[in-house]
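Visitor: show me the folded form of this:
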Amino acid sequence: MFLKNAWYVACTPDEIAGKPLGRMICGERMVFYRAADGAVAALEDFCPHRGAPLSLGSVRDGQLVCGYHGLTMGANGKCVSMPCQRVGGIPSVRVFPAVERYGFIWVWPGDAALADPAKIHHLEWAHNPAWAYGGGLYHIACDYRLMIDNLMDLTHETYVHASSIGQPEIEEAPPATKVDGDTVTTSRFMHNIVPPPFWAAALRGNGLADDVPCDRWQICHFTPPSHVMIEVGVAHAGKGGYEADARDKASSIVVDFITPESETSIWYFWGMARNFAVHDTALTDTIRTGQGKIFAEDLGMLEAQQRNLLTWPERPLLKLNIDAGGVQSRRVIERLIEKERQAADAGVPA
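Guide: Take a look at the predicted model:
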C-alpha cells in the first residue's frame, strides 16, 4: 500500500513544543517529542506496562512519562523508571529514526538500519534566505494516491478552484509527462491569458501590473515516496514566460508532502515557497490564507471521491491523457513497493 523504507514528513517543530505528539504514519502509531539534548525522538506509541498511548503523557527532563501510571521512557525506547517498581525486566518499545530538517520533522517507518538522512530530498527554498515560505497541515480522509493524482493533473483547477486559480485555458493547454528514473514530471504552459484572481494578487505583490496578458506555467514533479513539488507562476506576456526575468514575473513552488496515515487517510503538509517580496510577511500571510482555502476545496472533493470508491470498489477508473502524471507516479510507487516486498521476503536490505 505504501513504502516503509522512506522518509516522510511527520510533523512540524511547533507540534512538539513542550508536549508529546501522537500520530499514525503508514499504519504505525508513533509518539514524537524532544529528548534531553533537544533532538527529536520517535517511539512506538505504546506503554509496555498496560498499553496506554504514551502520547497522552508528558515530557519531563527530556524523557517521556506515561500519563497512566508514570512509567518513564528514554529516547532509546527503554524504560528508565516507574514509581515503586523495578524496571529491568520491562520490555523496550520500537524506536523510529527521526530527523529535524528544513523546518519539518521526518520519520522513517521501515527498517531502521536503512534510514540514511542523506536520502531526504534537498529543499533549496527551506534554508536559502532568498526564499519565503508559508504553509499548513490538513488531515484528509482519502487514499494518499488520490492526492498525488490530484496534484499531478491540474486540469481540475478549472472546476474545483474556479474562483481563485482556475481558468478555461488550463484544460485547453495539453500537458506533457515524462519519467526520469523515479521522478515523474508533468508540464503545462499557457500563453496570453488573463491571470486568475490568485495570480493577479501575486503580481501585485511583486509590484507588477495585473491587468495585462500573461504567460502561465505549471510544472509538477513527483518523487517517492509521496512528495509533489509544483513550479507555478505567471509572467507578463512576451517576456519569456517561465524563463522571464524575476522583474517580469511572479513565480513560486507549491509544496506538497503527502504522508499516509492509513489506507484511507493522510496528513497533508501544504505550502508555498516564493522568491519575490520575501520580507513581506503580510504577503506571506495573505498567500497562506488563500492557498489554505484552495486546498480546503480539494479536501472536500477528495473525501467525497474516497467515499464513492469505497461504495463502488469494483468500478474501474478511466485513464485519460490528462491522467498520465498520476498514472506514472503510481507505477513508480508500485514498482518500489514490490522491490521492497521482494527484499523483505529474501531477507536482504531493500
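
Visitor: please make it C-alpha for all contacts and neighbour counts, starting now.
Guide: Noted.

Visitor: what helix or strand is the spatially most central residue of the chain located in?
Guide: Closest to where the C-alpha atoms of the chain average out (C-alpha atoms, centre = their mean) is F257, at 1.0 Å. Using DSSP states H and E, F257 falls within strand 249-262.

Visitor: right, and the secondary structure at the residue located most distally from the centre of the chain would be what?
Guide: Ranked by distance from the centre of the chain (C-alpha atoms, centre = their mean), the top residue is C84, with 43.9 Å. Taking DSSP: H, G, I helix; E, B strand; the rest coil as the rule, one finds C84 in the coil state.

Visitor: shouldn't the residue nearest to the centre of the chain be in contact with G271?
Guide: No - the criterion here is C-alpha atoms under 8 Å, and F257 misses it with G271 at 9.0 Å.

Visitor: neighbours of A98, just the number please.
Guide: 24 (other C-alpha atoms under 10 Å).

Visitor: for the one 5 residues further on, same thing?
Guide: G103 is flanked by 12 other residues according to other C-alpha under 10 Å.

Visitor: what's near enough to touch it?
Guide: 12-13, 126 (C-alpha atoms under 8 Å, 6 or more residues apart in numbering).

Visitor: show me which of those is closest to I322.
Guide: Among the contacts of G103, A126 lies closest to I322 (C-alpha to C-alpha), at 30.7 Å.

Visitor: any idea how far the nearest residue to the closest one once chain neighbours are set aside lies from K339?
Guide: Distance criterion C-alpha to C-alpha, 6 or more residues apart in numbering; nearest residue to A126, sequence neighbours excluded, is Y102 at 5.2 Å. Distance of Y102 to K339, given as C-alpha to C-alpha, to the nearest Å: 29 Å.

Visitor: let's see this one next, to set against the first:
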Amino acid sequence: MDIEQVPTKTWPRNAWYVACTPDEIDGKPLGRQICGERMVFFRGGDGKVAALDDFCPHRGAPLSLGFVQGGALVCGYHGLAMGCEGSTVAMPGQRVGGFPPIRTFPVIERYGFIWVWPGDAEAADPARLHHLEWAESDEWAYGGGLYHVACDYRLMIDNLMDLTHETYVHATSIGQKEIDEAPVKTRVVGKEVVTSRFMDGIKAPPFWQMALESAGLPGDATVDRWQVCRFSLPSHVMIEVGVALEGKGGYDADDKDKASSIVVDFITPETETSHWYFWGMARRFAVQDKALTDTIREGQGKIFGEDMEILQLQQRNLDRYPDRKLLLLNIDAGGVRSRMMIDRALAEEAGARQLTQRADTV
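Guide: I've put the predicted structure just below:
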C-alpha cells in the first residue's frame, strides 16, 4: 500500500479508552468493538484482565461466544483454549504448542474501569492514563451507567462541550433560561479544552434543588451556579457542575455552602457512526447516602437518554445530507477546539506511520 493510501479513522488509536466495567466480565468473556477493532475481554487465572482479537485462530469464530475455564478463554465452537497472552494453550485431542498467537491489546484496570489501548502496543504507556482524583477518594461518591449510541462519537463531544441545549432538551430537570443568557468562555489550558459558564443570583432548577436539600441546604435558596466543561484526549469530557448559596463564593465556595459534582463522560468510539458512552456523576455532598446515588443515577440516565435520542436523529440527518454545511456559533467553540485537538492527534499518528513506512522501505 502506498503511503498516500494509508487509511485513517476519525479517532486516535494510541490512547487509553474505557472498554468496560469489571462487572461486565464477571465470570464470562465480553465481546466489544472499540475503534473499529473487535476485541474480547476476560479475566485470567491470576485475576488480571486480558484483551484479545475476537477471532478464534482455528475457524474464525468469535472467541467472545465461549467461556472462561481455568484462567483460559475457551472457544465455544470447537474448544480451542486461548491464554491471556494470545497463545493457544489447549484443544481436545490436538497438540497446539506450535500455533501462532493472536493479537493482544494492552489493558489497565484502574479507577473502577477497564481501559484498552487499541493502537501500537509498544507505545502503550500507563502514565498517559488520566488521573481521576474522585475515583480514589472517600470524599467523593460515584454512580454511573453505559449507553450504546448510534452516532459519531464527536457529536457527543460537541453536545457535552456546549450545554446550551440543556434549556431545551432537559427543561424539566437541569435546564433553565439563565443558561442561554450567561456568557460562555472557551480556552485551551494545557492539554484540555475548557468551556465555562457562571450564573449568579438565580433559582436552582429541579435537579439542583434536590441536590441542595440532600446537602442539608434549602432547595429554594438563591444560588450561584457553574458549568465548567473539560475535554481531554482521546475523547473524555469531565464537567464540573454545582450550585452554592448566593454570595458564598460560587465555584470556590466552602463545601458546607454548596452542592458540587463532576459529570463523568468517557466516550469510546465503536464505528464511524456509533460509540460506547460511559456516563456517571461523582459528587462531593452526602457521599455516604447510597439511596441518593441510586436516585441520581436514575435521573442522570433519563437526562442522557434525552441526549441520545437527539444525537441519533442528528446522525441520521447528517447521513441523509452529507454535503450540507452546518452553521457555527460562538457557543460551538468548545466542540470546535476539541475537534481541532483530535485532528492534531490524528495528524501526528499519520505522520508517525508514514515515517515508519518510509523506514521499512529503505
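
Visitor: in the second structure, what stretch matches the strand holding F257 of the first structure?
Guide: The aligned range for strand 249-262 of the first structure in the second structure is 258-271, by TM-score structural alignment.

Visitor: cool, stretch 9-29 of the first structure as well?
Guide: Aligned by TM-score structural alignment, stretch 9-29 of the first structure falls on residues 18-38 of the second structure.

Visitor: name the element whichever residue in the second structure pairs up with W106 of the first structure belongs to?
Guide: Under the alignment (TM-score structural alignment), W106 of the first structure pairs with W115 in the second structure. Per DSSP H and E, W115 of the second structure falls inside strand 113-116.

Visitor: could you give the angle of the following helix or strand past that strand to strand 258-271?
Guide: Next along the chain after strand 113-116 of the second structure, taking DSSP H and E as the criterion, comes strand 141-149. Strand 141-149 of the second structure and strand 258-271 are oriented at 30 degrees to each other (axes from the mean of the first three to the mean of the last three C-alpha atoms, to 10 degrees).

Visitor: can you pull the contacts of the residue lying closest to S196 of the second structure once chain neighbours are set aside?
Guide: Nearest residue to S196 of the second structure, sequence neighbours excluded (C-alpha to C-alpha, 6+ apart): V228, at 4.3 Å. With contacts defined as C-alpha under 8 Å, 6+ apart, V228 of the second structure is in contact with 194-197, 239-241.

Visitor: ok, these vs F55 of the second structure, which is closest?
Guide: Among the contacts of V228 of the second structure, and counting by C-alpha to C-alpha, the member closest to F55 of the second structure is I239, at 37.7 Å.

Visitor: what sits against that closest one?
Guide: Contact partners of I239 of the second structure, counting by C-alpha under 8 Å, 6+ apart, are 227-230, 262-264.

Visitor: in three-state terms, label the aligned partner of it in the first structure for me.
Guide: In the first structure, the residue equivalent to I239 of the second structure is I230, according to TM-score structural alignment. What three-state DSSP gives for I230 of the first structure is strand.

Visitor: which part of the first structure matches the lengthiest helix in the second structure?
Guide: With secondary structure taken from DSSP state H, the second structure has its longest helix at helix 290-320. Mapped onto the first structure using TM-score structural alignment, helix 290-320 of the second structure spans residues 281-311.

Visitor: all the helices of the second structure, residue numbers only.
Guide: Using DSSP H, the helices found in the second structure span residues 153-161, 166-169, 177-181, 206-214, 290-320, 333-361.

Visitor: the first structure: matching residues for the first one?
Guide: What that stands for is helix 153-161 of the second structure. With TM-score structural alignment as the criterion, helix 153-161 of the second structure aligns to 144-152.

Visitor: if we can go back for a sec, got the buried residues for the strand holding F257 of the first structure?
Guide: By 16 or more other C-alpha atoms under 10 Å, the buried positions in strand 249-262 of the first structure come out as 249-262.

Visitor: quick one: that strand to helix 144-152, angle?
Guide: 170 degrees.

Visitor: what mean distance separates strand 249-262 of the first structure from the matching residues in the second structure?
Guide: Here the mean offset of strand 249-262 of the first structure against the second structure after fitting is 0.3 Å, by mean C-alpha distance after the TM-score superposition for the first structure.
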